[in-house]
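Peer 1: Test case, fold it:
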Amino acid sequence: MGRHREFDLDKVLDAALCVFWRKGYEGTSYADLTKAAGVERPSLYSAFGNKAALFHQALRRYDELYLGYVGEALELPTSREVAAHILLNAAEHNTRFADRRGCLALNGALAASDEAEPVRQALIDYRAEAQERLRERFERAKAEGDLPETASADALAAFVMAVTHGMAVQAKAGFSRDALEAVAGQALSTWPTNGSMPSKKPA
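Peer 2: Sure thing, here's the model as predicted:
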């Protein structure tokens, strides 16, 4: 009979999540993971598989625990409210924890060795899925008359994602929540509303 597991899987996964969030995938070693989780490497292997498999599970956990505001945003009645909810919550999320600022899906994933390329590609796919959900929501906004016909749902979805990614990088560099909220406000000031695209302000 196999030995009874003596640790809480969710607690170990949460500990690994925090390490990956802080140090990125490649910056995280097995020593970092075993120290944070309080388990030996063979037990970590047995419970989760290799480092890449553990990272994928941590990413799913991250999405479940911290990114619920994205799903909430997609249910809001207007496209601007969708964008505002995402951007303002991203400002809070990226600065909430002093020891792990920024975004798990972005930290340490912008460049990778050949060995880590599958993880980098998985993160690209993860972000692409989020952008596609936004695009679909903005297409619906056009159909409902909330966005002008001339608006590009593709471009608006990419715009929101680009701003959130930039905010995550700035948070990692030490920008405050107030600074990121100002970035969000500036981005929202250009949002197409009331049946027409924003025009240049008069002098």
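Peer 1: Please make it C-alpha for all contacts and neighbour counts, starting now.
Peer 2: OK.
Peer 1: which other helices and strands contact the top helix by length along the chain?
Peer 2: In the chain, with assignment by DSSP state H, the single longest helix is helix 117-143. On a contact count with 3 or more Cα pairs under 8 Å, 6 or more residues apart in numbering; DSSP states H and E, helix 117-143 meets helix 79-95, helix 153-172.
Peer 1: The same query, at a cut-off of 10 Å, please.
Peer 2: helix 9-27, helix 51-66, helix 68-74, helix 79-95, helix 153-172 (3 or more Cα pairs under 10 Å, 6 or more residues apart in numbering; DSSP states H and E).
Peer 1: so the first one versus helix 117-143, what angle?
Peer 2: Read it as helix 9-27. Between helix 9-27 and helix 117-143, the angle comes out at 100 degrees (axes from the mean of the first three to the mean of the last three Cα atoms, to 10 degrees).
Peer 1: which outside residues touch the next helix or strand after helix 9-27?
Peer 2: Moving toward the C-terminus from helix 9-27, the next helix or strand (DSSP states H and E) is helix 30-37. Helix 30-37 is touched from outside by 7-9, 11-20, 23, 29, 38-44, 50-51, 54, with contacts defined as Cα atoms under 10 Å, 6 or more residues apart in numbering.
Peer 1: Please list only the buried members of those.
Peer 2: Using 16 or more other Cα atoms under 10 Å as the burial test, the contacts of helix 30-37 include 12-20, 23, 41, 44, 51, 54 as buried.
Peer 1: a markdown table please, covering those and showing distance to Lys172.
Peer 2: As requested, the buried ones among the contacts of helix 30-37 are exported to a markdown table (distance: Cα to Cα, whole Å):
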| residue | distance to Lys172 |
| --- | --- |
| Val12 | 24 |
| Leu13 | 22 |
| Asp14 | 20 |
| Ala15 | 19 |
| Ala16 | 19 |
| Leu17 | 16 |
| Cys18 | 14 |
| Val19 | 14 |
| Phe20 | 14 |
| Lys23 | 11 |
| Arg41 | 29 |
| Leu44 | 28 |
| Lys51 | 23 |
| Leu54 | 23 |
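Peer 1: Please generate a structure for the following sequence too, so the two can be compared:
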Amino acid sequence: MEIQRKAPIGRPRGFDADEALERAMRVFWEHGFEGAGITDLTNAMGITRTSMYAAFGNKDELFRKALERYAEGPGAYAARALQEPTAQQVATAFLGGSVRATTRPDCPTGCFGVQSALAVGDPGRNARDTLTAWRDEAIALLGDRFRRAVDEGDLPIGTDPGLLARYLMTVANGIAVQAAGGATRDELQQVAAMALRSWPPA
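Peer 2: Below you'll find the predicted structure:
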């Protein structure tokens, strides 16, 4: 009589989920949300579609997890910049971090958030909304920091903290687009320095 063997319940996952997410992040970073096909993702992650869905959910959920990983890794310069003692040092660290993150020799050029948002149509609406919320949160945090700087006399009275934050984010996004287009780190550092020359005096 033939005995059927059942697969063990709760068998441990046969791949490194952390490494797989790192590879997915790089695919999204390089190709954008819509340009990153499921086959591209699973090939890079070294897993099957079934394993991807079981571990990370659908493509939208995988994208959100990849964005979180980017924010905690290459994009962590934004959170660190907020801890600088003056508003100008915050801006300097933010733009300097943007230049370094978008021109890392071991990573795709440009910014994960900017690259993933380009050429996103209706199928990528959830990804676009996720990125919009992510950028808006960053602008809000910068705005709060600059508002504090106004209250402390570090920025002149009459400074619009929200507008200043959006200006800084716009420059950073431009740096990312230029980096993706082949601009060098030195060239982009000069752009950041020029933007900071117009910083409001204390």
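Peer 1: The longest helix of the first structure vs the second structure, average offset?
Peer 2: For helix 117-143 of the first structure, the mean deviation from the second structure after alignment is 0.4 Å (mean Cα distance after the TM-score superposition for the first structure).
Peer 1: tell me how far that helix is from the chain's mean position?
Peer 2: 11 Å (Cα atoms, centre = their mean, to the nearest Å).
Peer 1: Report the buried residues of it.
Peer 2: For helix 117-143 of the first structure, burial by neighbour count (16+ other Cα under 10 Å) applies to 119-120, 123, 131, 134-135, 137-142.
Peer 1: Ala182 of the first structure is nearest to which of the helices and strands packed on helix 117-143 of the first structure?
Peer 2: Closest to Ala182 of the first structure of these, according to Cα to Cα: helix 79-95, at 9.3 Å.
Peer 1: rewinding a little: got the buried residues of helix 117-143 of the first structure as JSON lines, with distance to Ala83 of the first structure columns?
Peer 2: Output for the buried residues of helix 117-143 of the first structure, formatted as JSON lines (distance: Cα to Cα, whole Å):
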{"residue": "Val119", "distance to Ala83 of the first structure": "28"}
{"residue": "Arg120", "distance to Ala83 of the first structure": "26"}
{"residue": "Leu123", "distance to Ala83 of the first structure": "22"}
{"residue": "Gln131", "distance to Ala83 of the first structure": "12"}
{"residue": "Leu134", "distance to Ala83 of the first structure": "9"}
{"residue": "Arg135", "distance to Ala83 of the first structure": "11"}
{"residue": "Arg137", "distance to Ala83 of the first structure": "10"}
{"residue": "Phe138", "distance to Ala83 of the first structure": "10"}
{"residue": "Glu139", "distance to Ala83 of the first structure": "14"}
{"residue": "Arg140", "distance to Ala83 of the first structure": "14"}
{"residue": "Ala141", "distance to Ala83 of the first structure": "12"}
{"residue": "Lys142", "distance to Ala83 of the first structure": "15"}
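Peer 1: Among the residues you listed, which one lies nearest to Gly166 of the first structure?
Peer 2: Within those, distances to Gly166 of the first structure taken as Cα to Cα reach their minimum at Gln131, with 14.7 Å.
Peer 1: pretty sure that closest one is touching Leu156, no?
Peer 2: Yes - the pair Gln131 of the first structure / Leu156 is scored as a contact, 9.5 Å apart, by Cα atoms under 10 Å.
Peer 1: hey, what's in contact with both of the two?
Peer 2: Here Gln131 of the first structure and Leu156 have Ala162 as joint contacts, going by Cα under 10 Å, 6+ apart.
Peer 1: which one in the second structure is aligned with Met161 of the first structure?
Peer 2: Correspondence of Met161 of the first structure to the second structure, assessed by TM-score structural alignment: Met169.
Peer 1: do you know how far that match is from Glu187 of the second structure?
Peer 2: 18 Å (Cα to Cα, to the nearest Å).
Peer 1: Counting neighbours, go ahead and name the busier of the two.
Peer 2: Neighbour count, other Cα atoms under 10 Å: between Met169 of the second structure and Glu187, Met169 has more, with 21 against 13.
Peer 1: Next, count neighbours for the aligned residue in the first structure for Glu34 of the second structure.
Peer 2: Aligned by TM-score structural alignment, Glu34 of the second structure pairs with Glu26 of the first structure. Per other Cα under 10 Å, the neighbour tally for Glu26 of the first structure reads 19.
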